[in-house]
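[1] Fold the following, please.
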Amino acid sequence: MANYAEKVAYWYFRLNGFFPLANYVLHAKNGRGSADTDLIAIRMPFATEKVGSSDAIDNNEFSDQGIVISKTCAIICEVKSGRKVSLSDIKSIKNTERLKDAVGRIGFVDQGCIDEIVGNIIEFGSWQDEGEKFYICTRLVCSDRTILTGLDGIVKISLDSMQNFISKRMSQNFKETDWYHFGDDYIQMVIKSNGRNTD
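    Coordinates of the predicted model:
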């Protein structure tokens, strides 16, 4: 079951045009145990969504961080809610073998290209193909108050800014009947905190 931080991350990406896959299992192989990636979020280059009668506006944090959502884009996320995070806590975005599994499961490219792609992701935090169709990056999602130990060069998305974005989006002009389509407990809590009656 997803914890609070994982739910925030899931809905942040969902409301920014991504298809989020939570707790994505990376199956055991070659004697290694199974593991999972907290979240893989995939977005198509021409994704659009209406909020009420207007087009939804994506959070500008993506462009600020150099995330290329104009391409078919995948973000591999480690989501942490604790007070401290170290390298051993974020294996799915810094461990070569786990990244190979994740990139292979995403399926943007032929399996023979994965070593090179993962090498780029480990070194630079992202990869994009020469044909400029696909983009993959990694991100750590955590609170602004989280203490990061030994994580120089790790790019994070603030859990706090995610929550602010979701609250703002859910306060926009949906038709009243639209609220009933959001069954998730976290989203219902946000809707009620914005003064909407969901009963």
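[2] from here on, contacts and neighbour counts on C-alpha atoms
    Will do.
[3] Distance across stretch 10-20, terminal residue to terminal residue?
    Stretch 10-20 has an end-to-end distance of 6 Å (C-alpha to C-alpha, to the nearest Å).
[4] check contacts around T48.
    Taking C-alpha atoms under 8 Å, 6 or more residues apart in numbering, we find T48 in contact with G17, D55, A56.
[5] could I get those as TSV with distance to V141?
    Formatted as TSV, those follow (distance: C-alpha to C-alpha, whole Å):
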residue	distance to V141
G17	18
D55	26
A56	23
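[6] Just the ones of those residues in helices?
    Counting by DSSP state H, the contacts of T48 place none of their members in helices.
[7] Which of the residues you listed sits closest to A74?
    Of all those, G17 has the smallest distance to A74: 11.7 Å, by C-alpha to C-alpha.
[8] Now do the contacts for that closest one.
    Contacts of G17 (C-alpha under 8 Å, 6+ apart): R43, A47, T48, E49, D58.
[9] which SS state does the spatially closest residue to L148 that is not a sequence neighbour fall under?
    The shortest distance from L148 to any non-neighbouring residue, by C-alpha to C-alpha, 6 or more residues apart in numbering, is to V85 (5.0 Å). Following DSSP: H, G, I helix; E, B strand; the rest coil, V85 is assigned to strand.
[10] Now the second one, please; I'll put the structures next to each other:
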Amino acid sequence: MADENETQLTTEKVAYWYFRLNGYLQMENFIVHPEKGGGQRTDADLIGVRFPHRQERFYEEPDNVMQDDLQALELTDGWIDVVIVEVKTNAECTLNGPWTNKDAQNVQRVLAAIGCLDPGRLEEAAARIYDRGLFEDDNLRLRVRLVAIGASTSDGLKHSHPQVTQLTWHTVLGFIGDRLYGYRKPKNDSHQWDEQIALLKNVVIEAKSGHEFERERFIALSLERLGIRAQKPPPQIPSAKAASSG
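    A predicted model of the protein is given here:
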């Protein structure tokens, strides 16, 4: 078990770093305020946008492009991807009521605040997101979707909102570990990064056996520091859309 005095990871920050390492620009803890005062209507753990030509490369090696988590994120070549992310710790992937209650109109308010659509199309986009979890526009090459992160995927969510992207902590942490270890030399000078990513880099070191990186050990150690019960690796479920580089 981790020492009680040891600084712990937080699920919201780990989710933030997963999306950041995949090229998303983000707003954390986005609050939907009421029009006439009073308590907040709801909040989104993360809102992020990834642009279609995103690449992280080394100019000395122009063909060496870091590979993002294309399959898990169901990324599509040439599209702008806007995500509204709901984070759970030990629960399965779930959407809170504000993202499924059409009468509350919270999705419309978030879309208006983001500004990715003409105001005249907010109702259309929100209706699709409420019904299935995804809005796409072929002409704009724009996708806006809900993403749920949790301890396990949910059959119920898949049935009620089939186009919501579900990610488990095993998937999220596996990608982070691979990225931090695989690019440890170019990303070595990262003193401006926050404490959470520094902790994850330390876990990468702990997860090494000799000169080998033990991916499953990294995941297990990170889960322990997050206070998440041990998980089995998720089954490989074919993506609804063929993933391609973005």
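[11] Superposed on the first structure, what's the mean shift for the longest helix seen in the second structure?
    When the second structure is parsed with DSSP H, its longest helix is helix 169-182. Here helix 169-182 of the second structure, set against the first structure after superposition, deviates by a mean of 0.8 Å using mean C-alpha distance after the TM-score superposition for the first structure.
[12] how about that helix, aligned to which bit of the first structure?
    The alignment of helix 169-182 of the second structure onto the first structure (TM-score structural alignment) covers residues 159-172.
[13] same deal with stretch 223-233 of the second structure?
    Under TM-score structural alignment, the alignment places stretch 223-233 of the second structure onto no residue of the first structure.
[14] related to what we said a few turns ago, give me the contact list for the longest helix of the second structure.
    With C-alpha under 8 Å, 6+ apart as the test, helix 169-182 of the second structure has contacts from 15, 17-18, 21, 69, 72, 149-152, 187, 200-201, 204, 213, 215-216, 218-219, 222-223, 231-234.
[15] mind checking what Y24 of the second structure lines up with in the first structure?
    Match for Y24 of the second structure (TM-score structural alignment): F18.
[16] tally of neighbours for its match?
    By the criterion of other C-alpha atoms under 10 Å, F18 of the first structure has 21 neighbours.
[17] Trace R145 of the second structure over to the first structure, please.
    With TM-score structural alignment as the criterion, R145 of the second structure pairs with C137.
[18] A helix includes that match, no?
    No. Residue state for C137 of the first structure (three-state DSSP) corresponds to strand; a helix is not indicated.
[19] Roughly how far does the closest residue to it other than its chain neighbours sit from I136 of the first structure?
    If the residues on either side of it in the chain are set aside, C137 of the first structure comes closest to S126, at 4.0 Å by C-alpha to C-alpha, 6+ apart. Here S126 of the first structure is placed at a distance of 6 Å from I136 of the first structure (C-alpha to C-alpha).
[20] who has more neighbours, these two?
    I136 (27 against 22).
[21] ok, now which ones touch the residue nearest to L148 of the first structure?
    T146, I147, L148, T149.
[22] ranking those residues by neighbours, who comes first?
    For the contacts of V85 of the first structure, neighbours were counted using other C-alpha under 10 Å, and T146 has the most, 16 neighbours in all.
[23] That one against K84, yeah?
    Yes. Judged on C-alpha atoms under 8 Å, T146 of the first structure makes contact with K84 at a distance of 5.4 Å.
[24] So S34 of the first structure sits against Y24, correct?
    No. Assessed by C-alpha under 8 Å, S34 of the first structure is found out of contact with Y24, at 10.7 Å.
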